[in-house]
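J.: Kindly return the folded structure for what I paste below:
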Amino acid sequence: MKTYKEHLKIANLTLDGYFNYGNVLQRYAVCNLLMGLGAEVESLWFSPQAGFLPYLQSHYPWMKDSWDWKTWVKLGINWKGITGNLFSGQNAWESARNAGIKSFVDRYIPMRYDVDFAKVADEYDYFVVGSDQVWNPNGDIDFSYPFLKFSSPSKRISYAASIASPEIPVKKKDIFIEGINGMKAISVREQAGAELIEQLTGRKVEVVADPTMLVAAEKWREIARKPSWLKGDEEILTTYFLGKRPDEVINRLAMEHGLKVVNILDEHVFEHYAVAPEEWLWLIDHAKLMYTDSFHGTVFSILFRRPFVVAERIGDGCVNKMTSRIDTLLGKFGLEARRGTKENGYMIDTPMEIQYGDVEAMLAKDRQRAEAYLRRALDLDKK
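T.: Model (predicted):
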């Protein structure tokens, strides 16, 4: 009879890419969570290709996998013009940011790219999908991967999967229901997702914490790194916005308190735009004030116990999908007063001061709940 710690092997799948800090930090956290239970873990890349060609295709849709040799010769002849566009301006900045994120993945996440999904089912004891929007029905993802259909139902588990949609399109509803019914164990990260699954299938599923919250702050600090371009002992106001920044408020606060503003993803400052995940963590941890409209920007502000303001997302035609999720997070820790809204001008009273309750006690409960769920899903207590 095999012993768990010696032989249990688990594969994790989530959204592929090197484009988003929250995505790769979630991937790291899920792997860390599973390895903390004593398992050997690998994270599988399920997108058709990993590497330079998909990047080119994402920026130049006319590129095809099925080119013949003559087309590749033409590409070589015109390469100077293509690279002049590809590696100039914002494309070069995005390339640098993607490279920094991939470097983080290479160092801290046990990735496997060369996966033959027609044969992989017998190579692992379990497959765990999540976190992130792996079950979002509005994208173009082949649902056979996020629902782990390449493996037997007894091996299919989700951790903190997100549907990120209030409903399933009619044309995908049967596929979605079949996928849910084929899972051995399911946990999601939002109550709305659990309610939608129960409505569609009658199946009650667990709601668990975002995996990044289950990694201790000190462990995150072990991999954080101060940006080399940040000199001396400058005190900083860090921002991380996926929508528009309320710059007037931010700049006024920085001036009043003598802070240097570091706008992560600032399209006008290369160093700020292309920060690596390790630097992203450091810039939040060392912020005298953190301003964000991001869920994970808020999560790490809480983990590092920083003063922060979380603003409603701003932008033309922007739908603030994070509102409910962030409001739930703030309510859990009694931090509802940290909300910056259009009504209060994205400014709260005494933004530089914050009172945290017993955050660690709440996080400890989340960790216990997550571990209990995974132990049941992985049949650990039966081994």
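
J.: C-alpha from now on. contacts and neighbour counts both.
T.: Fine.

J.: check which helix or strand covers residue 133.
T.: When elements are assigned from DSSP states H and E, residue 133 belongs to no helix and no strand.

J.: and the gap between it and residue 146?
T.: According to CA to CA, to the nearest Å, residue 133 and residue 146 sit 10 Å apart.

J.: Also residue 79?
T.: Applying CA to CA, the value for residue 79 to residue 146 is 37 Å.

J.: ok, residue 133 and residue 146, which is more surrounded?
T.: residue 146 (24 against 20; other CA atoms under 10 Å).

J.: Is the more buried one within a helix or a strand, and which one?
T.: Assigned by DSSP H and E, residue 146 belongs to no helix or strand.

J.: so how far is residue 200 from it?
T.: For residue 146 relative to residue 200 (CA to CA), the value is 18 Å.

J.: list the contacts for residue 127?
T.: Counting by CA atoms under 8 Å, 6 or more residues apart in numbering, residue 127 touches 10, 11, 12, 13, 148, 151, 155, 156, 157.

J.: Actually, residue 382.
T.: Counting by CA under 8 Å, 6+ apart, there are no residues that residue 382 touches.

J.: One more: residue 93?
T.: Residues in contact with residue 93 (CA under 8 Å, 6+ apart) are 270, 273, 274.

J.: how about this one, so we can line them up?
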Amino acid sequence: MKTGIITFHRAINYGAVLQTYALQMYLNNYGYDAEVIDYRCDYMENFYKIFSVKNKSIKQVIRGLMNFGYAYKKKKAFYRFLNQNVKMSAKVYNKSNIRESNYQYDKFITGSDQVFNYACSRFDKNYFLDFVESSDKKLSYAASFGMQSVPGEYVEEYKRLLSTFYELSIRETDGQQIVKNLLGKETELSVDPVFLLKAEDWERLAKKPKMEHYILIYKLNTSNLIFDFARKLAKLTGAKIVALNFDVVDQIKTPDIKGLHSASIEEFLGYFKYADYVVTNSFHGTAFSVIFHKNFYVEALQKDFKPNDRVESLLNLTELNTCKIKTLDDCKLNVNRDFDVADSQITKQRVKAKQYFERVLNEN
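T.: Coordinates of the predicted model:
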């Protein structure tokens, strides 16, 4: 039985690529014939262009030109990782030919990532498996909505799309509630695929950085807290501060922090693995801090400063809510982090995932 996975595998985003790798690797490790469908979404391809002047202000154009070299190097490293480590379809698909994949796969899985968030792909319904001809073949794994409710104008279309799935596995409790509100049905709650692999699996990929004794910042959303928190932590510990996802302008604004402008996937894993401390507001930043048993601090807020349900769900699951920060007063060294409990909970989730895949991929 051959399974095709559709996800945001070409996003220049560490979490997106790592969850892609993890799901495909996990399924093949357990004997399933799985590969990533090399689908090119027009909107996302344009979004992750290295440089574009379309709909950009003069300041944005100048910033793009200043960072062109770093952006090119980073994108090249991401696609090298995919080509070397992820089994992908030989055929490249787009909106005009994606239906042809019906002849290639016995089952289709969408997820993880925010594949059910209309805003991420400009509501490309292929991420909802709308191209799949048989409902019996349509599955999700740890699919995320990335929102607490579906806007009114999209409700009917979401109902139509989600009702055609044979089985739904969702990543957050808010997502489960969305499905229940729309369809009146319960769904499987599943962990992100990065947790399906063990720490030693990730360590084999990690590239050890040259520096030692550092505080790692991995920030996706605007934050008034994270930099100042890391600075206070540095004063308490004497550790240096380094930051992933920095660009030239970030470096000019914050010269006291060493920016990592174009880290590869392997370097990303290495910086987490060997960090003394991690300060983040990213879900996958939190995930790899848990996997590698780091002294981490997480601001659980989204871009709009609303609670980040993905992070909140993970902290609740692993019983690591003590790592959540809201103010500089939370900068303390004696934080209790019981990784034995966290590991135990994640092991249980791996068992659940194994049972889920055995059920949905072994059925005719």
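
J.: Can you pull the TM-score for these?
T.: The TM-score (TM-score structural alignment, normalised by the length of structure 2) is 0.85; 345 aligned residues with a CA RMSD of 2.8 Å.

J.: follow-up on the earlier one: can you tell me which of the contacts of residue 127 of structure 1 are classed as buried?
T.: Among the contacts of residue 127 of structure 1, those classed as buried by 16 or more other CA atoms under 10 Å are 10, 11, 12, 13, 148, 151, 155, 156, 157.

J.: Aligned to the fifth one, what sits in structure 2?
T.: What that stands for is residue 148 of structure 1. Counting by TM-score structural alignment, residue 148 of structure 1 lines up with residue 129 in structure 2.

J.: Also the third one?
T.: Residue pairing (TM-score structural alignment): residue 12 of structure 1 is matched to residue 5 of structure 2.

J.: what's the spacing between that match and residue 281 of structure 2?
T.: Look at residue 5 of structure 2 and residue 281 of structure 2: by CA to CA, they are 27 Å apart.

J.: residues contacting the closest residue to residue 353 of structure 1 other than its chain neighbours?
T.: Leaving aside its chain neighbours, residue 353 of structure 1 sits nearest to residue 307 (6.1 Å; criterion: CA to CA, 6 or more residues apart in numbering). Residue 307 of structure 1 sits next to 288, 289, 290, 301, 351, 352, 353, 354 when contact means CA under 8 Å, 6+ apart.

J.: Map the second one onto structure 2.
T.: Right, residue 289 of structure 1. Using TM-score structural alignment as the criterion, residue 289 of structure 1 maps onto residue 277 of structure 2.

J.: hang on, that match packs against residue 212?
T.: No: using CA atoms under 8 Å, residue 277 of structure 2 is not in contact with residue 212, being 11.2 Å away.

J.: Who has more neighbours out of those two?
T.: Using other CA under 10 Å, the more surrounded residue of residue 277 of structure 2 and residue 212 is residue 277, with 23 against 13.

J.: And the helices in the stretch 201-350 of structure 2, which stretches?
T.: With DSSP state H, counting those that start in this stretch, the ranges of helices along the stretch 201-350 of structure 2 come out as 226-237, 248-253, 265-273, 283-291, 309-318, 339-361.

J.: which one of those helices lies closest to residue 171 of structure 2?
T.: helix 309-318 (7.5 Å; CA to CA).

J.: State the span of structure 1 onto which the closest one is aligned.
T.: The alignment of helix 309-318 of structure 2 onto structure 1 (TM-score structural alignment) spans residues 324-333.

J.: List of residues touching that stretch?
T.: Residues from elsewhere that reach stretch 324-333 of structure 1 (CA under 8 Å, 6+ apart): 190, 295, 298, 336, 338, 356, 357, 359, 362.

J.: so what's the fourth one up against?
T.: Translated: residue 336 of structure 1. Residue 336 of structure 1 is in contact with 327, 330, counting by CA under 8 Å, 6+ apart.

J.: any idea how far it is from residue 328 of structure 1?
T.: From residue 336 of structure 1 to residue 328 of structure 1 the distance is 9 Å (CA to CA).

J.: same question, the first one
T.: The spacing between residue 190 of structure 1 and residue 328 of structure 1, counted by CA to CA, is 9 Å.

J.: Give me the common contacts of the two.
T.: Common neighbours of residue 190 of structure 1 and residue 328, using CA under 8 Å, 6+ apart, do not exist here.

J.: Neighbour count for the two, which is higher?
T.: Using other CA under 10 Å, the more surrounded residue of residue 190 of structure 1 and residue 328 is residue 190, with 21 against 16.

J.: Excluding chain neighbours, what is closest to the alignment partner in structure 2 of that one?
T.: Residue pairing (TM-score structural alignment): residue 190 of structure 1 is matched to residue 172 of structure 2. Nearest residue to residue 172 of structure 2, sequence neighbours excluded (CA to CA, 6+ apart): residue 310, at 5.9 Å.
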